[in-house]
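Asks: Here is my input; please provide its structure:
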Amino acid sequence: MQILVTGGAGYIGSHVVKQLLEATDHDVCILDNLSTGHLETVETLESIAREANRGALRFYKMDLADFKAVAKLFMTERFDAVLHFAASSLVAESVANPLKYYMNNTVNTTHLVSRCVEAGIGKFIFSSTAAVYGEPREVPVKEMTPTDPINPYGMSKLMSERVIRDTSAVKEDFDYVILRYFNVSGADVTASNGTPRIGEWHEPETHLIPLVVKTALGKRDSITVYGEDYDTEDGTCIRDYLHVEDLAAAHLRALEYLGAPVEQSDGPNIFNVGYGHGFSVKQVIETMKQVSGADFTVDKGQRRAGDPALLIADNSRIKSGLKWQARYDDLALICQTALEWERSLND
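Replies: Below you'll find the predicted structure:
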C-alpha cells in the first residue's frame, strides 16, 4: 500500500513511520509542516528506509490548513490509507488559545476526511487521546466511559472523532480506527548500537518523563511534584505510562485490522492504548534516579486544577479486537530509552 502519515516528523508519527519502514513493504509519504516535527527526524527516517530497503519514503513539507496544496497532493498521489497524527497538543495552550486548537485539530481533520472520501481512500487511523474523558468517572477507563473533556485540546479531539464516525456511518467504504492514547513515553529501542535514533523532542516540554530526564542530565535545576495528598499509596498522581514503540505497533495492528477485519469489534472502532496499570509521579522520579545514577532536586508544589489522582486504561478491547500485545511494559526501559535519547541530542 501507499500510506500517508500526517505529522510523521513528530514524536509518535515518526515511530510509526519507522515501524512501517522496518516491518512492512508499504510506501510511506510524510506530510508535516515542521511546526513541532523536525527535519532531522525526516532525514533519520530516510536513512532507516535505505537500510531496510523495503518500502519507499517521501516527504512533503506542507500544512494541512493549506487546503489547495492538500487537494493537489491527493490528486497527484494515490493513497490507500491515511494515518493522521498532525495536531496541536498542549493543554495549557489550548485553554489560552482555543481557536488554534479547533482550527488546527478539528477543522483540518474535517478537511482531511473530506479529501479521503473524495479520493476513495477507505482506511483512516486517527490519533486521539485520553483527554477526551476529562476527569473520568471510572478507573480503569473503558472506551464506553462517558467523554467529558475539560479543555479545548480534549474537546477538539473528541469533535474530530465525531466527524470521523459520522462520515463512516454514511460512507460504507470509509473505515476508521480511533486510538485513544494514555501517557506516551520512551524512545526508539531497535537501533543496533543501543542509542535511540528518534525520540521525544518538544519545545516547550510539558510531559513528566522527559522533564525528569532533563533534570537528571542537569538541563533543569529541579523537578516539581504537583501535589502529594492524592488518594494514592504515596500521595502522588498515578498514570498509565506507555512505551512509544508499543503505541506505534498498535497503529500497524490497526492497519492490518482495516485491511482484513475478520472479527469486527462490537460498537465503534475506538480503542484505548495503555498497559492497564500505572506508576506514580514519585515512582517515575525514583526509577529515573536509578537508571541515570543521578540524585537531583525534587521540589514540592500544590495540586494543579484538573489533575485526577488516577488515570489508567482498560486495554482489554484493543487486546481482543486488534490482537495487540505489549512488548515494552517496563518503566525502567521507558526511562532508560528516554534518557539515552536526550543524551544523544547533545552529540
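Asks: From here on, just use CA atoms for contacts and neighbour counts.
Replies: Will do.
Asks: gap between the host helix or strand of residue 290 and the chain center?
Replies: Using DSSP states H and E, residue 290 maps to helix 281-292. A distance of 23 Å separates the centroid of the chain from that of helix 281-292, by Cα atoms, centre = their mean, to the nearest Å.
Asks: Check which helices and strands it sits against.
Replies: Judged by 3 or more Cα pairs under 8 Å, 6 or more residues apart in numbering; DSSP states H and E, the packing partners of helix 281-292 are helix 208-216, helix 331-344.
Asks: if you set the cut-off to 7 Å instead, what comes out?
Replies: Helix 281-292 sits against helix 331-344, with contacts defined as 3 or more Cα pairs under 7 Å, 6 or more residues apart in numbering; DSSP states H and E.
Asks: what does the helix it packs on contact?
Replies: Under the criterion Cα atoms under 7 Å, 6 or more residues apart in numbering, residues 185-189, 195-196, 199, 210, 213, 243, 287-288, 291 lie in contact with helix 331-344.
Asks: tilt between that helix and helix 281-292?
Replies: 60 degrees (axes from the mean of the first three to the mean of the last three Cα atoms, to 10 degrees).
Asks: Identify each buried residue in helix 331-344, please.
Replies: By neighbour count on 16 or more other Cα atoms under 10 Å, the buried set for helix 331-344 is 331-342.
Asks: Redo the residues you listed as JSON lines? Include distance to residue 2.
Replies: Output for these, formatted as JSON lines (distance: Cα to Cα, whole Å):
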{"residue": "331", "distance to residue 2": "35"}
{"residue": "332", "distance to residue 2": "36"}
{"residue": "333", "distance to residue 2": "33"}
{"residue": "334", "distance to residue 2": "31"}
{"residue": "335", "distance to residue 2": "34"}
{"residue": "336", "distance to residue 2": "34"}
{"residue": "337", "distance to residue 2": "30"}
{"residue": "338", "distance to residue 2": "31"}
{"residue": "339", "distance to residue 2": "34"}
{"residue": "340", "distance to residue 2": "33"}
{"residue": "341", "distance to residue 2": "30"}
{"residue": "342", "distance to residue 2": "32"}
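Asks: Another for comparison:
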Amino acid sequence: MFETILEDATRAGDLRSVSLRYFNPIGADPELRTGPSTPEPSHALGRLISSWRAGRPFTITGTDWPTPDGSGIRDYVHVWDLARAHVAALERFDDVAPESEPYRVFNIGTGKGVTVRELVSAFDRVVGEHVDVVDGPPRPGDSAGVYTRSMRAEQELGWRAERTREDGIRDSLAWAERLPALLRFESR
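Replies: The predicted structure follows:
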C-alpha cells in the first residue's frame, strides 16, 4: 500500500523516490552497536535463538509446503547488507530515479531461497550442536515461501548481498547476548 502511495505522490508532483523491498532481515551490526531490540522476537531466527537459549525445541511452523523439505522458503538477508543497499540507493539516487522515471523499486536480497530447516542446519553449524525441532501447523497468513530476484539492484545500484546466513546467525547470537544488559540500562 505504501508503495502505491509513493508512486502516486511521485506522479502528482516533483517528488522522486526509491523503494527497497526486502523480506527476512537477520543479523545485527557486526560491531554490535545496534540490532533488534525485541526481547521476544517473532521471526524464525529470533525464535530459534530463544528456543536454543532456553533448551527447548524450536517449532517449525508449517511443514507440508511444496518445498524440498516441506518447510517454508525465505530470503534471509543480513541487515548489514541492507544498510549497504540503502547507502547505494542514496549514492546513485539521481541515476536510478531520474525525473523521467521518478519512482523506482529494487528487490534487495540474496536471491537464494532458504528453507526453515536449512536455516536450522546453518544454526547447528554455527553453535556446534544440534537444536531439536518439532513440526507445527502454519501460522495464519503463511505461504510456501518467497525470495528475491535482485539483479536490478546489482546492475543499477552496484549492490549485492555479501554476508552469509551463517554471518547473520553469528551476529544475531552476539547481539542476543548483549541485548539484556542494554535493555536493563535503558529501563533505568
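Asks: Superposing both, give me the TM-score.
Replies: Here the superposed chains carry a TM-score of 0.85, computed using TM-score structural alignment, normalised by the length of structure 2; 180 aligned residues with a Cα RMSD of 2.2 Å.
Asks: rewinding a little: so how much does the helix holding residue 290 of structure 1 differ from structure 2 once superposed?
Replies: When structure 2 is overlaid, helix 281-292 of structure 1 sits 1.2 Å from its aligned residues on average, using mean Cα distance after the TM-score superposition for structure 1.
Asks: circling back to that earlier point, counting neighbours, which of the contacts of helix 331-344 of structure 1 end up buried?
Replies: By 16+ other Cα under 10 Å, the contacts of helix 331-344 of structure 1 give 185-189, 195-196, 199, 210, 213, 243, 287-288 as buried.
Asks: Against residue 115 of structure 2, how distant is residue 186 of structure 2?
Replies: Residue 186 of structure 2 sits 36 Å away from residue 115 of structure 2, going by Cα to Cα, to the nearest Å.
Asks: got it, and residue 15 of structure 2?
Replies: For residue 15 of structure 2 relative to residue 115 of structure 2 (Cα to Cα), the value is 39 Å.
Asks: So which of these two has more stuff around it?
Replies: residue 115 (21 against 14; other Cα atoms under 10 Å).
Asks: Return the residues in contact with the more buried one.
Replies: Listed by Cα under 7 Å, 6+ apart, the contact set of residue 115 of structure 2 reads 71-74.
Asks: how about a cut-off of 6 Å?
Replies: By Cα atoms under 6 Å, 6 or more residues apart in numbering, the contact list for residue 115 of structure 2 reads 71-73.
Asks: Map residue 13 of structure 2 onto structure 1.
Replies: Counting by TM-score structural alignment, residue 13 of structure 2 corresponds to residue 171 in structure 1.
Asks: count of residues packed around its match?
Replies: Residue 171 of structure 1 has 13 nearby residues by other Cα under 10 Å.
Asks: State the distance from it to residue 165 of structure 1.
Replies: From residue 171 of structure 1 to residue 165 of structure 1 the distance is 10 Å (Cα to Cα).
Asks: Check residue 326 of structure 1 too.
Replies: From residue 326 of structure 1 to residue 165 of structure 1 the distance is 27 Å (Cα to Cα).
Asks: The two: who's more crowded?
Replies: The residue with more neighbours, out of residue 326 of structure 1 and residue 165, is residue 165; 20 against 17, by other Cα under 10 Å.
Asks: show me what contacts the more buried one?
Replies: No residues are in contact with residue 165 of structure 1 under the rule Cα under 6 Å, 6+ apart.
Asks: tell me which element the most centrally placed residue in structure 2 is part of?
Replies: Here the mean C-alpha position of structure 2 is nearest to the C-alpha of residue 25 (Cα atoms, centre = their mean), at a distance of 1.5 Å. If you go by DSSP H and E, residue 25 of structure 2 is part of strand 24-26.
Asks: And residue 181 of structure 2, by the same measure?
Replies: helix 165-186.
Asks: Could you do residue 124 of structure 1 as well?
Replies: Using DSSP H and E, the element containing residue 124 of structure 1 is strand 123-129.
Asks: for that strand, packing partners?
Replies: strand 81-84, strand 175-181 (3 or more Cα pairs under 6 Å, 6 or more residues apart in numbering; DSSP states H and E).
Asks: which residues are in contact with it?
Replies: 81-85, 175-181.
Asks: so where in structure 2 does that strand end up aligned?
Replies: Going by TM-score structural alignment: strand 123-129 of structure 1 matches no residues.
Asks: which of the residues in the following helix or strand past that strand are buried?
Replies: Sequence order places helix 152-170 as the next helix or strand after strand 123-129 of structure 1, per DSSP H and E. Neighbour-count burial for helix 152-170 of structure 1 flags 152-161, 163-165, 167-168 (criterion: 16+ other Cα under 10 Å).
Asks: how far does helix 152-170 of structure 1 sit from the chain's center?
Replies: Using Cα atoms, centre = their mean, the offset of helix 152-170 of structure 1 from its chain centre is 17 Å.
Asks: same thing with stretch 6-21 of structure 1?
Replies: With Cα atoms, centre = their mean as the basis, stretch 6-21 of structure 1 stands 10 Å off its chain's centre.
Asks: Give me the range in structure 2 that it lines up against.
Replies: Going by TM-score structural alignment: stretch 6-21 of structure 1 matches no residues.
Asks: what does stretch 295-314 of structure 1 give?
Replies: Under TM-score structural alignment, the match for stretch 295-314 of structure 1 is residues 130-149.
Asks: Distance across that stretch, terminal residue to terminal residue?
Replies: Across stretch 130-149 of structure 2, first to last residue, Cα to Cα, it's 32 Å.
Asks: residues in contact with it?
Replies: 57-62, 65, 72-75, 109, 111, 113, 124.
Asks: Trace residue 166 of structure 2 over to structure 1, please.
Replies: Using TM-score structural alignment, residue 166 of structure 2 sits opposite residue 332 in structure 1.
Asks: what does residue 87 of structure 2 give?
Replies: Aligning on TM-score structural alignment places residue 87 of structure 2 opposite residue 252 in structure 1.
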